[in-house]
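Asks: Everything below, folded, please.
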Amino acid sequence: MTKSVPFTGDEKDSLYAALDRHRDAVLWKLEGLDDEQLRRPMTPSGTNLLGLVKHLGGAELGWFRETFGRETGPLPFDFDRDETSDMRVEPHESTADILEFYGRARAAADQVIDELGLDDLGTSYAGNAVSLRWVLIHMTTETARHAGHMDILRELVDGSTGDHNRG
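Replies: So this is what the prediction gives:
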């Protein structure tokens, strides 16, 4: 069932619902595809569906956990070695590994969302003071942007279209 943003909800609930709606669309774009289809490079830069999920997991941990001084747990990439390593699924990483990582990242981010108020401040990787409100808006935008990329990639893989499961 597709989640929707409440028409009259409070601000935090509405922002969270918008983020969660796009998170679910990201996962829906993977349904019914085999490992080769999920890993298939679809652009000259090598972008693929599973790599976008890995990237979004890292973004969730970075923005919600690191920004607010929380541990991220182990990360399946190394920015010091390669700044694009979060976009690439390595041969030893299974689809289940990436989905587990994204699920762990979502749960860890949700914990921060539950514990903090919208005006609580953290420090971004660039040193800027940012509120939880700003991070929620940023991550909703980031997730929606990549869900849109996934719409196109999925259509190229098997012709499927749509932004959410209508069933």
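Asks: contacts, neighbours, all on C-alpha from now
Replies: Noted.
Asks: Could you look up the SS state of the residue in the chain sticking out farthest from the centre?
Replies: Most distant from the centre of the chain: Thr8, at 25.7 Å, with distances by Cα atoms, centre = their mean. At Thr8 the chain is in coil, as set by DSSP: H, G, I helix; E, B strand; the rest coil.
Asks: quick one: the closest residue to Asp35 other than its chain neighbours from Arg39, how far?
Replies: Nearest non-adjacent residue to Asp35, counting by Cα to Cα, 6 or more residues apart in numbering: Thr95, 6.8 Å away. Separation of Thr95 from Arg39 (Cα to Cα, to the nearest Å) stands at 9 Å.
Asks: and what of Leu15?
Replies: Applying Cα to Cα, the value for Leu15 to Arg39 is 31 Å.
Asks: Which helix or strand contains the spatially most central residue of the chain?
Replies: Here the mean C-alpha position of the chain is nearest to the C-alpha of Leu56 (Cα atoms, centre = their mean), at a distance of 3.0 Å. Assessed by DSSP states H and E, Leu56 sits inside helix 49-60.
Asks: compare with the first, here's sequence two:
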Amino acid sequence: MTNAPAGSTAEEKDILRASLDRHRDAVLWKLDGLDDEQLRRPMTPTGTTLLGLVKHLASVEYGWLVETFGGEVEPLWFDPYESEDMRIAPDETTDRIVAFYGRARAAADRMIADLPLDALGRPSWRDQSVSLHWTLVHVITETARHAGHMDILRELIDGATGAHRPAAG
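Replies: Take a look at the predicted model:
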């Protein structure tokens, strides 16, 4: 079950992008039907929340897929280097965080569309260049990892499970 273009003639970038989108969509699906308290509820000893993971993944997309390749990143109101991207402040609404994730995805998608897989960028926090190809694999891995965390958190909240939204039918 994949959302990647069918057949062996699909371009590699299209396959990578489809994989990223599948995991991104799972992240958002894990929020469906929950109220604000449930989305903010710390579910681990370290305080991990569903909404905190969405905020973190937005900063990951902006950092790795946009800033690394010279794209414009919106001003952040938190410090991701101090793990503030994993915490939800009382004044941060669900709508604000989900919209932030949407803007980060859109900015990342523009960079992915505009650059070849062998394009090089340099993250500000590393002293090493990376290719778009390497970065896409890294962000897919990061998103899938946290979508898995979200699956466990969601199951603990209301018992809902699954890697992907069930097909309508």
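Asks: corresponding residue for the residue nearest to Asp35 of structure 1 in structure 2?
Replies: Aligning on TM-score structural alignment places Thr95 of structure 1 opposite Thr94 in structure 2.
Asks: Its match and Leu34 touch, don't they?
Replies: No. Checked against Cα atoms under 8 Å, the pair Thr94 of structure 2 and Leu34 is beyond contact range at 10.6 Å.
Asks: what about the helices in structure 2?
Replies: For structure 2, helices defined by DSSP state H occupy the ranges 12-29, 36-40, 50-60, 94-114, 132-158.
Asks: So between Thr94 and Leu34 of structure 2, which is more surrounded?
Replies: Thr94 (20 against 13; other Cα atoms under 10 Å).
Asks: do you know how far the more buried one is from Ala58 of structure 2?
Replies: With distances taken as Cα to Cα, Thr94 of structure 2 is found 13 Å from Ala58 of structure 2.
Asks: Also Ala89 of structure 2?
Replies: Distance from Ala89 of structure 2 to Ala58 of structure 2, by Cα to Cα: 16 Å.
Asks: Leu16 of structure 2 now?
Replies: Distance, Leu16 of structure 2 to Ala58 of structure 2, using Cα to Cα: 18 Å.
Asks: Neighbour count for these two, which is higher?
Replies: Per other Cα under 10 Å, whichever of Leu16 of structure 2 and Ala58 has more neighbours is Ala58, with 23 against 17.
Asks: looking at it, the more buried one is touching Ala104, isn't it?
Replies: Yes. With contact defined as Cα under 8 Å, Ala58 of structure 2 counts as touching Ala104 (5.4 Å).
Asks: Under the alignment, what does Arg110 of structure 2 map to in structure 1?
Replies: In structure 1, Arg110 of structure 2 lines up with Gln111, judged by TM-score structural alignment.
Asks: and that match, how many neighbours?
Replies: 13.
Asks: what's the answer for Ser129 of structure 2, then?
Replies: By other Cα under 10 Å, 14 other residues sit near Ser129 of structure 2.
Asks: can you tell me how far the closest residue to it other than its chain neighbours sits from Thr68 of structure 2?
Replies: Among residues not flanking Ser129 of structure 2 along the chain, Arg122 sits closest, at 4.4 Å (Cα to Cα, 6+ apart). According to Cα to Cα, Arg122 of structure 2 stands 5 Å off from Thr68 of structure 2.
Asks: Looking at these two, which is more packed in?
Replies: Thr68 (23 against 16).
Asks: My read is that that one contacts Trp125, right?
Replies: No. Counting by Cα under 8 Å, Thr68 of structure 2 sits too far from Trp125 to count as a contact (9.3 Å).
Asks: Which residue comes closest to Pro41 of structure 1 once chain neighbours are left out?
Replies: Spatial nearest neighbour of Pro41 of structure 1, excluding adjacent residues (Cα to Cα, 6+ apart): Asn48 at 4.9 Å.
Asks: Noted, bye for now.
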